[in-house]
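In: Here is a sequence with its predicted model. Questions after.
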Amino acid sequence: MNRPIVRLGVVAVVAAVLVGGVTLLSPALTSAGESAQAPTRPTRVPLDRATFVCPESSYVSGQTSTDVAAVAAPASVDGGQTNAAGGAAGTPEARLAVSSLGTPTTPVASVDRRERVATYAVRKTQTPPLVVTAHGSVAPGAVAGQLTRTSTGPLRGLAETPCSGPGAQFWFVGTGSELGRHGRVYLTNTDEGSAQVDLRLYDEKGEVDSDAGRGLTIAAGRQQVVELDKLAPTSKHLAVAVVAQRGRVSAALRDDAVKGETAVGVDWIPSATPPAKEIVVPGVASGDGERVLTIVAPEDSTASVNLSLLAANGSFRPADLGDLEIKPGAVVEVPLQNALRKQAGAVRIDSDVPVTASVRSVLGSGSGPHDVAYTSAARALSGPAVVPDTRGGTGRTSSLLLSSPSQQAVNAAVTLVAPDGRQLHTSRVTVRPGSTVELKLEPPKGTERYAVVVTPDRGGPLYGTRLLVENAKDGPMVSSWPLATGETTAVRPVARADIGAGIGVEAPRDPIFH
């Protein structure tokens, strides 16, 4: 049976902070001198602090390295949503810092301006997870990510993920526990109190009955890694819902696959949007190899689903796929490579009950190593989206896959920014109605790393992914970054007397982020 997601909380509130898309509520009392005529509507205030967790700092000398990067969009290209560094009197000092979990006062890297990138290269073993904190005028729109490169062995490949903020609910679709597959969920608590978390698993047969994934306690300032093959050892296709019943956590899921001793794909699966009746999964890579859509229908009724593909020449419904029926709680896989015919694309999914999904793009051929990139159901951009770290240099290519299901063309500006904040190049791109555009990123010659800012014009919805491919001697390595608009405001709810205070539900998201 599907169980409703309910959290214990405090109803009377006057302060909130949006971090990782979740409103944080804290209790407060009204002083005797304050007016009894309180506002009746929540207000929106500029975000002045944010926290992001980079889940795993892998390093093996000569084999594996991890790099973390964090940045807020330069004020000149962020659509006017934020101010330059400095801030008004009384606001926190501007600082974007990288530190180890548990030692926030001793950063290993920091910057104090929006346009500058804070970077840290993990070059020692047993490095704790890294935490990025943003304060003051660099908090609105701040984003952080980690990129791990492994040159040999069963984990060979590129593995990239946004560093996620604390939240109460996360969805991951597309992992598995069949022979050769290994999924891990990373749960990190940066708050001062402990968190209690449930993992709800779904596979090809329906919801998985696994008590071992319930009631997990994550201590303050700690991380817990959960091996999914211990919770669902025979599941071929898996989806995971992370639900914080008390407190908040940051969550991430890494999936790796091997065939014998040969790597056939390693990457982080991005968090998907919660189940909905209409979703879009962008970022299906062009070229040869498997392109597999994975859908979960976690509700208690059968889902009737139809698919549309957004490709270079427009939108179409694949004739050989038809309408899908997904039984309650089940996960299904749908191959897309024959329908897309090597084109880049996106998937639009319409269902009569809520679903969510991801796509797996596999690169490589023959018996040699392969690598994989995952993309997940995403929200349309509502403002600038920042990719903090994109690599240039010999053998590397990067591209944006931009899609719109709209019936009108959508325009966007693409700006490449150097780590010191200099704007390297700006171009404009048009996405035709119902289509996908693959735009190759071309920084100035000799540029080794840069940030990317995608700023959509007002108009139809725009979805996207940045794809990074390294053409290594033994085969391609690939990773992807989901484009998402950074959070710029927090919701300050209104204090209301409530005799039921103490029993509540998860606070609604600010509509600007839907």
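Out: Received the coordinates, thanks.
In: When you work out contacts or count neighbours from here on, use the C-alpha atoms and nothing else.
Out: Will do.
In: what's the neighbour count on Tyr374?
Out: Neighbour count for Tyr374, taken as other Cα atoms under 10 Å: 32.
In: Secondary structure of it: a helix, I assume?
Out: No - secondary structure of Tyr374, determined by DSSP: H, G, I helix; E, B strand; the rest coil: strand, with no helix assignment.
In: mind listing the strands in the stretch 351-500 of the chain by residue range?
Out: Taking DSSP state E, counting those that start in this stretch, the strands of the stretch 351-500 of the chain run over residues 371-376, 385-391, 396-404, 410-417, 423-431, 435-440, 449-456, 463-472, 475-482, 489-492.
In: Second structure follows, compare the two:
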Amino acid sequence: MNRTTLSLIAAVTALAAVTGFAAATTPGEEDTSGRAAAARLPVERSSLLCPEPSQSDLAETAYTSYTPETKGTEGVGTAELVPAKGGKKGKAVVTPKKPGTPVAGDATGAEAPALTGTADGALAPGWTVQQTTSVTAGSGRGLLGVNCSEPDTDFYFPGASTAKGRSDYVHLTNPDDEAAVVDVQMYGPEGAIKSEVGEGITVPPHSSVPVLLSTLTDKAYTNLTLHVTARSGRVGAALSDVDEKLGGDWLPASADPAASLVLPGIPKDAKNARLVAFAPGQDDADLKVQLATSSGKIAPAGHDTLHLKSGMTTAVDLGAVTRGEAGSLILTPSEGSVPVVAALRVTRGKGADQETAFIPATRSIGARATVADNRAKGSTLALTAPESTGKVKVTASPGTEGGTATTKEYTVKGGTTLSVTPPVPSGLKGSYALTVEPVSGGPVHGSRMLEKKQGSVPAFTVQTLPDDRGMVSVPKADEDLSVVQK
């Protein structure tokens, strides 16, 4: 084999490992083409973007970075999160040193910037950063949590609003050396909302741009679906909800449009769960709505089906749907198979002491999922097996300041939700990370609720547990001398 052919094969392998380029088959699928199966290798580089935490002077923000240990990685690798300041090099907020040990950083007040970060080598596969902000008074008070996200070009946010008393911002962060151009389109109960202001928004290199949704329309809409697309470049996108009366939190993007969706981990004491759903294609969608409880699936009273008109946002208040035990919402097609997106806005507390959080539809834990910034008290893990029974292994990492990792296995019966206090590392000091991996059975979806009492306010936030995409399928390359003969 000559040097040119070897170089081409090496280039294909490197491209797949760095960018996440996937082969035609995914895990669990059989390649029937007769070709050798693609190898599963750790990614070699990851990027994460954290939005500007808060506009409150009272904000206290904690950043927790964690990379689970991954077989097949060599060396230590490097990673850092730095302020997004137009390319100007700033002091790193967190600088992890090795996988398997979480690292924490912090920021205070309204001046904390958005962050951009990269990790390579052994720190890249499954790199996770949790941003948790506590605001004790004023608009948006409560606990606001978000997993810093990968840059992308397409996002859906069902559950946005321009209603009176709400201040919703979509934060657009550009990690690259070239400007990104982004369109922000809103969909209300009657369809697309025209707004020239939301078209062609320029996000400078290594910068973040917050866009107040109420500036994109003159009309107040209680329930909206936001669609963010990048015409050029790529961005990180996250939606912050600041409510004058009901606290605030981050609304992450929903999972990609799909015919069936899982929204895991509605708290047992939820006073109301509002489902917001949207069918982005040309066809209407008819959905079966089910709640997966600890004992099986039930239909929410009066809301067992949902009809979505194409291009129009639909919202349904399910009330105290969990009735004292944690549950997960499962949406499946009752007729046809039309891709949809969805999210839940969950409310806890009473009167002036209510607080809200969001649960978007999410992918299954896949090969592995990780969530950082768990505390000795106040963390709850919800696991849902929408169809067949699944068994998972949950690993609690050492703490940011000390402790010894521990592992526990859980079996989730098909059609149920298992809500547990997750394992805590022995001798814990600081916060720690949870990693969830499948052991056997069907797919499992999950989320983590973090709660911390603020006076009489039951402050909380929920983060879902999708596959961390730390592994990538690299297609097997065969010698083909015709490549160098053309």
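Out: Received the coordinates, thanks. The model shown is predicted, which means the values in this text are computed figures rather than measured ones.
In: TM-score them against each other, please.
Out: After superposition, the two chains reach a TM-score (TM-score structural alignment, normalised by the length of structure 2) of 0.85; 447 aligned residues with a Cα RMSD of 2.7 Å.
In: still on that earlier bit, just so I know, which of the strands of the stretch 351-500 of structure 1 lies nearest Ser315 of structure 1?
Out: Closest approach to Ser315 of structure 1 among the strands of the stretch 351-500 of structure 1 (Cα to Cα): strand 435-440, 5.9 Å.
In: Look up how far His206 of structure 2 lies from whatever residue of structure 2 lines up with Thr64 of structure 1.
Out: Under the alignment (TM-score structural alignment), Thr64 of structure 1 pairs with Ala59 of structure 2. Distance check for Ala59 of structure 2 against His206 of structure 2: by Cα to Cα, to the nearest Å, it reads 24 Å.
In: Also Pro83 of structure 2?
Out: 9 Å.
In: Need the overlap of contacts for these two.
Out: Thr116 (Cα atoms under 8 Å, 6 or more residues apart in numbering).
In: Quick check: closest non-adjacent residue to Thr294 of structure 1.
Out: Nearest residue to Thr294 of structure 1 in three dimensions, chain neighbours excluded: Glu333, at 4.5 Å (Cα to Cα, 6 or more residues apart in numbering).
In: which one in structure 2 is aligned with that neighbour?
Out: Aligned partner of Glu333 of structure 1 by TM-score structural alignment: Ala315.
In: Tell me who's in contact with its match.
Out: 223, 274-277.
In: Next, it: secondary structure please.
Out: strand.
In: so where is stretch 175-191 of structure 2 in structure 1?
Out: Using TM-score structural alignment, stretch 175-191 of structure 2 corresponds to residues 190-206 of structure 1.
In: so where do the strands sit in the stretch 201-350 of structure 2?
Out: 201-203, 207-212, 224-232, 236-243, 247-251, 261-266, 272-278, 285-292, 297-298, 305-308, 314-317, 327-335, 341-348.
In: Put together TSV for those strands, with distance to Arg375 of structure 2 on each row.
Out: Rendered in TSV, the data for the strands of the stretch 201-350 of structure 2 read as follows (distance: least, Cα to Cα, whole Å):
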stretch	distance to Arg375 of structure 2
strand 201-203	36
strand 207-212	30
strand 224-232	33
strand 236-243	23
strand 247-251	19
strand 261-266	18
strand 272-278	25
strand 285-292	26
strand 297-298	31
strand 305-308	38
strand 314-317	31
strand 327-335	22
strand 341-348	20
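In: Would you tell me which of those strands gets closest to Gln131 of structure 2?
Out: Using Cα to Cα, the strands of the stretch 201-350 of structure 2 put strand 247-251 closest to Gln131 of structure 2, at 10.2 Å.
In: Return the list of helices and strands in contact with that closest one.
Out: Packing contacts for strand 247-251 of structure 2, counted by 3 or more Cα pairs under 8 Å, 6 or more residues apart in numbering; DSSP states H and E, involve strand 142-147, strand 236-243, strand 355-360.
In: and with 6 Å instead?
Out: strand 236-243, strand 355-360 (3 or more Cα pairs under 6 Å, 6 or more residues apart in numbering; DSSP states H and E).
In: relative to strand 142-147, how tilted is it?
Out: 10 degrees (axes from the mean of the first three to the mean of the last three Cα atoms, to 10 degrees).
In: what's the matching range in structure 1 for strand 247-251 of structure 2?
Out: Counting by TM-score structural alignment, strand 247-251 of structure 2 falls onto residues 265-269 of structure 1.
In: Please state the offset of stretch 209-218 of structure 2 from the chain centre?
Out: 23 Å (Cα atoms, centre = their mean, to the nearest Å).
In: what residues does that stretch touch?
Out: Residues outside stretch 209-218 of structure 2 that contact it (Cα atoms under 6 Å, 6 or more residues apart in numbering) are 162, 168-172, 195, 197.
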